[in-house]
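> Everything below, folded, please.
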Amino acid sequence: MLTVKAYASPSAAEPLVPTSIERRDIGPNDVLIEIAFAGICHSDIHTVRGDWGPQAYPLAPGHEIAGVVVEVGAAVTRHSVGDRVGVGCMVNSCGQCVPCESGNEQYCVAGFTGTYGAVDRDGTITQGGYSTHVVVVEDFVVRIPDSIGLDVAAPLLCAGVTTYSPLRHWGAGPGRKVAIVGLGGLGHMGVKIAHALGADVTVLSQTLKKQADALELGADHYFATNDPQTFAQLAGSFDLIINTVSAPVDIDAYLGLLALDGVLVNVGAPAEPLSVNVFSLITTRRALAGSTIGGIRETQEMLDFCAEHKLGAEIEVISAEQINEAYERVLASDVRYRFVIDASTM
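Predicted coordinates:
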């Protein structure tokens, strides 16, 4: 076992503290990664604070991991020492069900093994990227192109693929009108990717305070949702809406913004249930859908796409001792647009 430095939450009600965690011995198909940077996702906060159910503590979160391979198992063929690599929200899956065999491990019938807070193959609880090193089976490690800095690449492993996947699946591109709800960690990557795909992109945010940022990121239009006229003016406008907000919203109001056969996709995951009036769907054959991250093949595709289009996350790099402050700032929407932890400060 390898003992490494980490930051972990002792309980749902306590701040994260410096500690040490154990990583398993490297098996024949494993890769040992020295972590350079780890992004802070809103999911980290939900999880360690018990918003999505009880957790096993202490728990080190983090599923936006970028680093360098420092050791490989004897049977590893995909990665070599010195490779720049990333790890996202999954570190394993059954590998045998239809979703896994089709490259959609995120929808594994048995449930994928999460990067943290999940039962690993050896029966231990997985610990995430708020640490200096991680051991991951090679099939769940992706290559980070040389043209993307490891710091701006880290958030792509969750925020990037979480928006890329539904944009690709529902056909964002030239001639399609796409709206991104919320301009945060997920939303800002949704804007960049939708713009690079060639779609006409609108940002829907609570106020006008992020308008200049949105236009600079690639949005064609920007509207404030706290203005009732916005929903009247934009009624029936969009082919695709990606809702990135991790808090309850008026789903019926946003469904009203869809054109015939339009789709509203939720990628944000609020702790509270959302309700919908069926007439918001049937009157113009609209659809309400959900999407979570992306498979390993699609994650690599997303990274290569970002390299081709020179895309990376907008980040604020912090030291490990600033994690708890960063959590409060995320909850206050006081980050533009992703905190990234410098793992060398663990």
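> CA atoms for contacts and neighbours, from now on please.
Noted.
> and residue 239, how many neighbours does it have?
Each residue near residue 239 was counted by other C-alpha atoms under 10 Å, and the total is 22.
> isn't it right up against residue 265?
No - Residue 239 is beyond contact range of residue 265, at 11.0 Å (criterion: C-alpha atoms under 8 Å).
> could you pull out the helices for this protein?
For the chain, the helices defined by DSSP state H cover 42-48, 98-101, 150-153, 159-169, 185-196, 211-217, 228-233, 251-255, 279-282, 296-308, 323-331.
> Looking at these, which one is packed in the most?
Comparing the helices of the chain by mean neighbour count (mean count of other C-alpha atoms under 10 Å), helix 185-196 comes out on top with a mean of 28.
> That one vs helix 323-331, what angle?
Using axes from the mean of the first three to the mean of the last three C-alpha atoms, to 10 degrees, the direction of helix 185-196 lies 60 degrees away from that of helix 323-331.
> Can you spell out which helices and strands pack onto helix 185-196?
helix 159-169, strand 177-181, strand 200-205, helix 211-217 (3 or more C-alpha pairs under 8 Å, 6 or more residues apart in numbering; DSSP states H and E).
> one more to line up against the first:
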Amino acid sequence: MNMSPFRATLIFALAMLSLAAPSSAQQQAAPAPQQAPALAQPQPPAIPAQAAPTVQAPAPSAVVPSAPAALASDATATPADNGSRSLKSTTVALRELSPWSMFMSADIIVKAVMVGLAFASLVTWTVFIAKMIELSVIQRKLRAALARISDARSLADAQFALGAKASVLSSLLAAAMREARLSAGISSDSGIKERAASSFAEIVRAEARRIRLGMGLLATIGATSPFVGLFGTVWGIMNSFIGISKSQTTNLAVVAPGIAEALLATAIGLVAAIPAVIIYNHFTRVTKGYLELVSRASGAAGRLLSRDLDRTHVGTHSRAAAE
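Just a heads-up that it's a prediction; the model follows:
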């Protein structure tokens, strides 16, 4: 097939252009990977706010911390929290200091002091009840006896009026009649009255000693109980200081129990002493009033003896005059 030179040249040019086009494209595409990192990354499409899922936190009451979490919370506690906890524990310990617990935890010496003071207080109230009953009964009986013999003309009439009831007045009348009988035939009335007055004084002193029975015990308790309680206090404070030195701390939970036990001994001493002193003073006044009644009875017996002596002398003179 015959081609013209022009057509052959054109075909050759087109073939060369088709071969050169891929190589140039490869040369232009090669630097592209080096420039790719500098290009901005494409951002994902933004999610609308309303479409974002909402996550609800669990309720605080439903959260139960595990043991390691609790330990971590204790480790991360602040000094203020630790101070408040120690203050609460100290307050609870102080509230447990009842009198019975303090007594049970006290030293044996302090316990002995407290028991002794409690027994002394029991004795005080026993004496008070017994003496109140005794004094009220004997005062009433003596007043009634004095009222019965107020119109008696002789010792025999007075004894008949009293009957077989035993009292200090009946003892005085019996002593007067015994002295009159033993002094029969003696003309000295003053000697008889003096001897009878001596017998009356002995009876009055014996009655005073009897009615004051237990008063000395009250005086002893009232005078010594505060000092016994103070001894228990000193001993308890000594033990407290020894405990402080051993524990090497001045914490209130360590110091307070020993001091409270010591002060409890003093309190029991005052509880035993104050009523004893008051009761002693009360019985001193009541006893004085009763002894005044006894003195009145002694005077009544002396007057009746004097009447009998005068009546005897009058009868003797009358018989002598008749003879």
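> Any chance you could compute the TM-score here?
Laid over one another, the chains give 0.18 as their TM-score (TM-score structural alignment, normalised by the length of structure 2), with 98 aligned residues with a C-alpha RMSD of 6.2 Å.
> mind checking which of the helices of structure 1 is nearest residue 35 of structure 1?
Residue 35 of structure 1 sits nearest to helix 150-153 of all the helices of structure 1, at 9.7 Å, using C-alpha to C-alpha.
> That closest one packs against which elements?
strand 30-39, strand 65-72, strand 315-318.
> Give the buried residues for the second one.
Going by neighbour count (16 or more other C-alpha atoms under 10 Å), the buried part of strand 65-72 of structure 1 is 65, 66, 67, 68, 69, 71, 72.
> can I get these in a markdown table with distance to residue 315 of structure 1?
What follows is the buried residues of strand 65-72 of structure 1, written out as a markdown table (distance: C-alpha to C-alpha, whole Å):
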| residue | distance to residue 315 of structure 1 |
| --- | --- |
| 65 | 14 |
| 66 | 14 |
| 67 | 16 |
| 68 | 20 |
| 69 | 23 |
| 71 | 29 |
| 72 | 30 |
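> Out of those residues, which comes closest to residue 98 of structure 1?
residue 65 (27.2 Å).
> Find the nearest non-adjacent residue to residue 227 of structure 2, please.
In this structure, residue 227 of structure 2 finds its nearest non-sequential neighbour in residue 269, 7.6 Å apart by C-alpha to C-alpha, 6 or more residues apart in numbering.
> Enumerate every residue touching that neighbour.
114, 117, 225, 226, 227, 228, 229, 230 (C-alpha atoms under 8 Å, 6 or more residues apart in numbering).
> What's the ChimeraX line that selects buried ones from these?
A single ChimeraX command suffices to select whichever of those are buried according to 16+ other C-alpha under 10 Å:
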select :114,117,225,226,228,229,230
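> which one of the contacts of residue 269 of structure 2 is nearest residue 178 of structure 2?
So of the contacts of residue 269 of structure 2, ranked by how close each gets to residue 178 of structure 2 (C-alpha to C-alpha), first place is residue 225, at 47.8 Å.
> If you count neighbours, what's buried in the helix or strand where that closest one lies?
Per DSSP states H and E: residue 225 of structure 2 is located in helix 215-247. By 16+ other C-alpha under 10 Å, the buried positions in helix 215-247 of structure 2 come out as 215, 217-219, 221-222, 225-226, 228-237, 239-240, 243-244.
> Taking helix 215-247 as reference, get the angle to the helix or strand following that helix.
For helix 215-247 of structure 2, the following helix or strand on the C-terminal side (DSSP H and E) is helix 252-322. Using the same axes, to 10 degrees, the direction of helix 252-322 of structure 2 lies 170 degrees away from that of helix 215-247.
> now helix 252-322 of structure 2, how far from the centre of its chain.
34 Å (C-alpha atoms, centre = their mean, to the nearest Å).
> So for structure 2, the centremost residue is which one?
residue 99 (5.1 Å; C-alpha atoms, centre = their mean).
> rewinding a little: and which of the buried residues of strand 65-72 of structure 1 is nearest residue 179 of structure 1?
Taking those together and measuring to residue 179 of structure 1 by C-alpha to C-alpha, the closest member is residue 65, at 28.1 Å.
> thought residue 274 of structure 2 was touching residue 221?
No - contact between residue 274 of structure 2 and residue 221 fails when scored by C-alpha under 8 Å: they sit 9.2 Å apart.
> What are the neighbouring residues in contact with the residue nearest to the centre of structure 2?
Taking C-alpha under 8 Å, 6+ apart as the test, what residue 99 of structure 2 contacts is residue 264.
> ok, now how distant is it from residue 16 of structure 2?
122 Å (C-alpha to C-alpha, to the nearest Å).
> again with residue 95 of structure 2
Taken as C-alpha to C-alpha, the span from residue 95 of structure 2 to residue 16 of structure 2 is 111 Å.
> do residue 290 of structure 2 as well
For residue 290 of structure 2, the distance to residue 16 of structure 2 - C-alpha to C-alpha - is 162 Å.
> Give me the more crowded residue out of those two.
residue 290 (22 against 10).
> In this model residue 139 seems to touch the more buried one, though I could be wrong.
Yes - Residue 290 of structure 2 lies in contact with residue 139 (C-alpha under 8 Å); the separation is 6.3 Å.
> re the thing from before, let me have the helices of structure 1 in CSV, extended by distance to residue 288 of structure 1.
Below are these laid out as CSV (distance: least, C-alpha to C-alpha, whole Å):
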stretch, distance to residue 288 of structure 1
helix 42-48, 22
helix 98-101, 21
helix 150-153, 30
helix 159-169, 12
helix 185-196, 18
helix 211-217, 25
helix 228-233, 18
helix 251-255, 8
helix 279-282, 8
helix 296-308, 22
helix 323-331, 26
